[in-house]
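Visitor: A predicted structure for the sequence below; I have some questions about it.
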Amino acid sequence: MIRTLLALNGALIRGALAFVLTTQEDIEVVAEVDRAEDIGAAMRMQRPDVAVADVKFFGAGALANGIAPSEPPPVLVLVDPRRPRVLGNALRLHCQRLGFLGSDVAPERVIEAVRRLACGGSVVDADLVVAALSRDHPLTEREVEVLEIAAEGWPVVEIASKLSLSAGTVRNHLSRIVGKTGARTRIEAIRIARERGWI
């Protein structure tokens, strides 16, 4: 039996995938979480063989910090195909036990990927990876991290704390981001970056 953890935003999507997976005789969903900070505890408690996670949990290294076990299971990362460049955050973890699929794939492909990862195989959507590695936007890696956290609604002080930066440095990053995106405000910069797949 392949013990599987789901780390996905949205109860409807998570529940639907859980239902699909549990219809398989060889797959059991042992935990469901919707916050990156809950992943480590769920993994320590349930010891899944495979995790399926939204790429958003990799923002600013969130999943890397959330996984506490010394031997974390392989993770199938689901990526919005309209925003493949956010996959870069996951790729920068240099983890050998990650698989990547578009979040719009047929359920059968997720089932196949879970089985493949559980057996030590690899899962890579080549188109996603190529798009993620082609950097044709003006933001630096640090600016992307700052903007991703800002997009979650955190104030400057919290962004600074999460990234171990000073509040002044975060303000400077945000100011440069606004300028580089051609926006007038931080909110507009977030919208532009999302539309163009930069975050």
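Guide: Alright, I've got the coordinates. Because the structure is predicted, anything quoted here is derived from the model rather than measured.
Visitor: contacts, neighbours, all on C-alpha from now
Guide: OK.
Visitor: quick one, strands of this structure?
Guide: For the chain, the strands defined by DSSP state E cover 2-7, 27-33, 50-54, 75-79, 98-102.
Visitor: what angle do strand 50-54 and the first one make with each other?
Guide: Spelled out, that is strand 2-7. Orientation of strand 2-7 against strand 50-54 (axes from the mean of the first three to the mean of the last three CA atoms, to 10 degrees) gives an angle of 20 degrees.
Visitor: try it against this one:
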Amino acid sequence: MVRVLLAEDMRLVRGALRALLAEAGDIEVVAETGHGDRIVPTALAHRPDVAVLDVDLPGADGIAGTAALRDVLPGCRVLILTAHRRVEVLRAALAAGAAGFMPKDAPPERLADAIRRVAAGGSAIDPDLAARALTAPASPLTAREAQALALAADGCEPREIARRLHLSAGTVRNYLAAAQLKLDARTRLDAVRIAREAGWLPHPEV
């Protein structure tokens, strides 16, 4: 029997997932939470084989929850379930340690199969999104330029970005200007749009 933790803040969705998995016969939902900050303590209390985490959770999001589980409970494998069909979200999930990544609009029967594969030590990545990630062009941005642009995308001003990255405000402005130039963007917002659509912005929690 595969023991599963569900982390989903919408109760109706969580209930539907629980009912769906109950029909599988070999999967048992042993714990649930609707808050990202409860992922780790709930997992430690119930020791699931697989944690099915939504990306958008109050508190710590699913990506941060994945990274935390990787550190404190490495035997619990993670399957991300999300409404986002964006390459950068997939890359952030994989970087955080997720073994599976499925969109919420996938056929219901695929969820149980994905959980089994992840529990068995394999991976379960949405094939269309995986193909996009593999064929996407390499980012022209350096790691620092991408970090600065990602924080700018979150609405941070250069001084705040500088504080978070432990850099000077002038250095941050140079990174942002370089990113805008490399992406042939008219404005900083345009640079954010181009980088986000290409999947070149890191997730702020990773």
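Guide: That came in fine, so what should we check first? Remember, it's a predicted structure, so these values are computed and weren't measured experimentally.
Visitor: now the TM-score, please.
Guide: With the length set by TM-score structural alignment, normalised by the length of the first structure, the two chains reach a TM-score of 0.67; 192 aligned residues with a CA RMSD of 3.7 Å.
Visitor: so which of the strands of the first structure is nearest Asp136 of the first structure?
Guide: For those, proximity to Asp136 of the first structure was assessed by CA to CA; strand 75-79 is nearest, at 18.5 Å.
Visitor: mean distance, that closest one to its aligned residues in the second structure?
Guide: Strand 75-79 of the first structure differs from its equivalent in the second structure by a mean of 2.9 Å after superposition (mean CA distance after the TM-score superposition for the first structure).
Visitor: which residues touch the residue sitting nearest the centre point of the first structure?
Guide: By CA atoms, centre = their mean, the first structure has its centre lying nearest to Val55, at 1.9 Å. By CA atoms under 8 Å, 6 or more residues apart in numbering, the residues touching Val55 of the first structure are Val77, Leu78, Val79, Val86, Leu87, Ala90.
Visitor: 10 Å instead?
Guide: Counting by CA atoms under 10 Å, 6 or more residues apart in numbering, Val55 of the first structure touches 7-8, 62-63, 76-80, 84, 86-90, 100-103.
Visitor: equivalent analysis for Leu189 of the second structure, please.
Guide: Leu149, Ala152, Ala153, Gln180, Ala195.
Visitor: what about the nearest residue to Arg47 of the second structure once chain neighbours are set aside, distance to Ile39 of the second structure?
Guide: The shortest distance from Arg47 of the second structure to any non-neighbouring residue, by CA to CA, 6 or more residues apart in numbering, is to Cys76 (7.2 Å). Using CA to CA, to the nearest Å, we find Cys76 of the second structure at a distance of 11 Å from Ile39 of the second structure.
Visitor: who has more neighbours out of these two?
Guide: Per other CA atoms under 10 Å, whichever of Cys76 of the second structure and Ile39 has more neighbours is Ile39, with 26 against 22.
Visitor: returning to that earlier point: any shared contact partners between Cys76 and Ile39 of the second structure?
Guide: Looking at what touches both Cys76 of the second structure and Ile39 (by CA under 10 Å, 6+ apart), the common residues are Leu5, Ala51, Thr66, Leu69.
Visitor: of those residues, closest to Arg144 of the second structure?
Guide: The nearest member of those to Arg144 of the second structure, counting by CA to CA, is Thr66 at 23.2 Å.
Visitor: need the strands of the first structure in CSV (columns: distance to Asp127 of the first structure).
Guide: Shown next, in CSV, are those (distance: least, CA to CA, whole Å):
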stretch, distance to Asp127 of the first structure
strand 2-7, 23
strand 27-33, 27
strand 50-54, 18
strand 75-79, 11
strand 98-102, 9
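Visitor: for Gly182 of the first structure, which of these is the nearest?
Guide: Taking CA to CA, strand 75-79 is the member of the strands of the first structure nearest to Gly182 of the first structure, at 26.4 Å.
Visitor: tell me the angle of that closest one relative to strand 50-54?
Guide: Interaxial angle, strand 75-79 of the first structure versus strand 50-54 (the same axes, to 10 degrees): 20 degrees.
Visitor: how about the residue nearest to Arg47 of the second structure, what's its match in the first structure?
Guide: When the first structure is aligned by TM-score structural alignment, Cys76 of the second structure is paired with Pro73.
Visitor: now its match: how far from Ser161 of the first structure?
Guide: Applying CA to CA, the value for Pro73 of the first structure to Ser161 of the first structure is 28 Å.
Visitor: where's the longest helix out of those in the second structure relative to the chain centroid, distance-wise?
Guide: Longest helix in the second structure, counting residues (DSSP state H): helix 169-182. Relative to its chain's centre, helix 169-182 of the second structure lies at 26 Å (CA atoms, centre = their mean, to the nearest Å).
Visitor: also stretch 185-202 of the second structure?
Guide: With CA atoms, centre = their mean, you get 18 Å for stretch 185-202 of the second structure.
Visitor: check stretch 161-173 of the second structure too.
Guide: 25 Å.
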